[in-house]
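Participant: Let me see the structure of the following:
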Amino acid sequence: MERVVVLGRGGAGKSVLAGRLAAATGLPLVELDAVFWDPDLRPAPPGEWAIRQRQLAAGARWILDGDLGPHDVPRPRLERADTVVVLDLSAAVCAWRAWRRSRERAGFWWWLATWRWRSRPALMAAIRQSAPDAEVHVLRSRAAVEAFLALL
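Facilitator: You can find the predicted model right below:
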């Protein structure tokens, strides 16, 4: 486990898991939200975002944490990943966590509510296509997350 991509709907716990992975493995962590959004919360243009990801993924060791929903172009980071972790927790758990965490725009809530049947199939197809040799972990509960971390 040298190059890890952490994905999942908003509120799933991607950043918490990525932080715990970084602490356990010593891998450097990049939170993609900090790189993707400008100060006015405008998304990076797709072409520019792909270039930034290639630069981030060029390193030998890393954790790239983030799923940017309909704005995302995950292929550049998936192509370099040796491990992919997909957090597929329930919409109710994710909504509760997101609501407690911060105020979000309407588009975020739509993405959160529709992630399992709209975003997840495309994401899983991208993983199969761009990271065919990566070890993929789909974690569907808090217990599964804890069991995954216990294996490290």
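
Participant: only C-alpha atoms for contact and neighbour calcs from this point on.
Facilitator: Noted.

Participant: could you list every residue that touches Gly66?
Facilitator: The contact partners of Gly66, taken as CA atoms under 8 Å, 6 or more residues apart in numbering, are Val5, Val6, Leu7, Gly8, Lys14, Ser15, Glu31, Leu32, Asp33.

Participant: this one as well, want them side by side:
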Amino acid sequence: MKKIMIIGSGGAGKSTFSQRLGEVLQLPVYHLDALYWKKDWVLTSHEEQIQVQRELVTQDSWIIDGNYGFTMDIRLEAADTIIFIDLPRIQCLYRVIKRRVQYHNKTRPDMGEGCNEQLDFEFLKWVWTYPKVKRPVILGKLQAISAEKNIVIFKTSAELEEFLQKL
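Facilitator: This is a model prediction of the structure:
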């Protein structure tokens, strides 16, 4: 496990888990949200994101957390380990709302500078529809590469914790 990709719904705990995993394994951690959003919620172009991720994956070791479907194949191809945090929808929604309250008028550590926590209908809808819309696509991609990659799917927070404790 030297090149680890972490994916999952908003509120699944990707950034928290990747940070803890990075500390345990002594690997650099990259949060796609922090790379995608520039100061004050200015979007990075798709072309720039593709270039940034192509450069990142050439490093000897890394943990990259985040979804961003338009660049997912770059990471899938380069990763030796893919971790899919597949927690229940209601748990993800609860965490998203809790995070909004916790970081009110603040920027999360895994976000770009000046990107104070927000919560809008579109994001809530994305989290709500993730199990039905995004999850099947991701599972299909993982199935297609399962013979050549180490794929780990976590269904509960307890499984995440147990995994970290065993390292």
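
Participant: care to give me the TM-score?
Facilitator: For these two chains in superposition, a TM-score of 0.89 is obtained (TM-score structural alignment, normalised by the length of the first structure); 150 aligned residues with a CA RMSD of 1.7 Å.

Participant: Of the contacts of Gly66 of the first structure, which count as buried by neighbour count?
Facilitator: Buried members of those, scored by 16 or more other CA atoms under 10 Å, are Val5, Val6, Leu7, Gly8, Lys14, Ser15, Glu31, Leu32.

Participant: which residue ranges form the helices in the second structure?
Facilitator: 14-25, 32-36, 46-56, 72-78, 89-102, 121-145, 157-166 (DSSP state H).

Participant: can I get the ones you listed in a markdown table with distance to Met1 of the second structure?
Facilitator: Putting the helices of the second structure into a markdown table (distance: least, CA to CA, whole Å) gives the following:
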| stretch | distance to Met1 of the second structure |
| --- | --- |
| helix 14-25 | 9 |
| helix 32-36 | 19 |
| helix 46-56 | 16 |
| helix 72-78 | 12 |
| helix 89-102 | 26 |
| helix 121-145 | 16 |
| helix 157-166 | 13 |
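
Participant: nearest to Ile63 of the second structure, of these?
Facilitator: Comparing those by their distance to Ile63 of the second structure (CA to CA), the top pick is helix 14-25, with 6.7 Å.

Participant: for the residue lying closest to Ala126 of the first structure once chain neighbours are set aside, what are its contacts?
Facilitator: Distance criterion CA to CA, 6 or more residues apart in numbering; nearest residue to Ala126 of the first structure, sequence neighbours excluded, is Arg75 at 6.8 Å. Contacts for Arg75 of the first structure (CA under 8 Å, 6+ apart) come out as Ala126, Ile127, Ser130.

Participant: what does stretch 137-145 of the first structure correspond to over in the second structure?
Facilitator: Mapped onto the second structure using TM-score structural alignment, stretch 137-145 of the first structure covers residues 152-160.

Participant: Would you mind pulling the contact partners of that stretch?
Facilitator: Phe17, Thr81, Ile82, Ile83, Phe84, Ile85, Asp86, Leu87, Pro88.

Participant: Which among the residues you listed count as buried?
Facilitator: Neighbour-count burial (16+ other CA under 10 Å) is assigned, among the contacts of stretch 152-160 of the second structure, to Phe17, Thr81, Ile82, Ile83, Phe84, Ile85, Asp86, Leu87.

Participant: Give me the aligned partner of the second one over in the first structure.
Facilitator: Think Thr81 of the second structure. Taking TM-score structural alignment for the superposition, Thr81 of the second structure sits opposite Thr83 in the first structure.

Participant: what's the spacing between the residue nearest the centre of the second structure and Phe123 of the second structure?
Facilitator: When the second structure is reduced to its mean C-alpha position, the closest residue under CA atoms, centre = their mean turns out to be Gly66, at 2.5 Å. Distance, Gly66 of the second structure to Phe123 of the second structure, using CA to CA, to the nearest Å: 14 Å.

Participant: ok, now Tyr30 of the second structure?
Facilitator: From Tyr30 of the second structure over to Phe123 of the second structure (counting by CA to CA), the distance is 21 Å.
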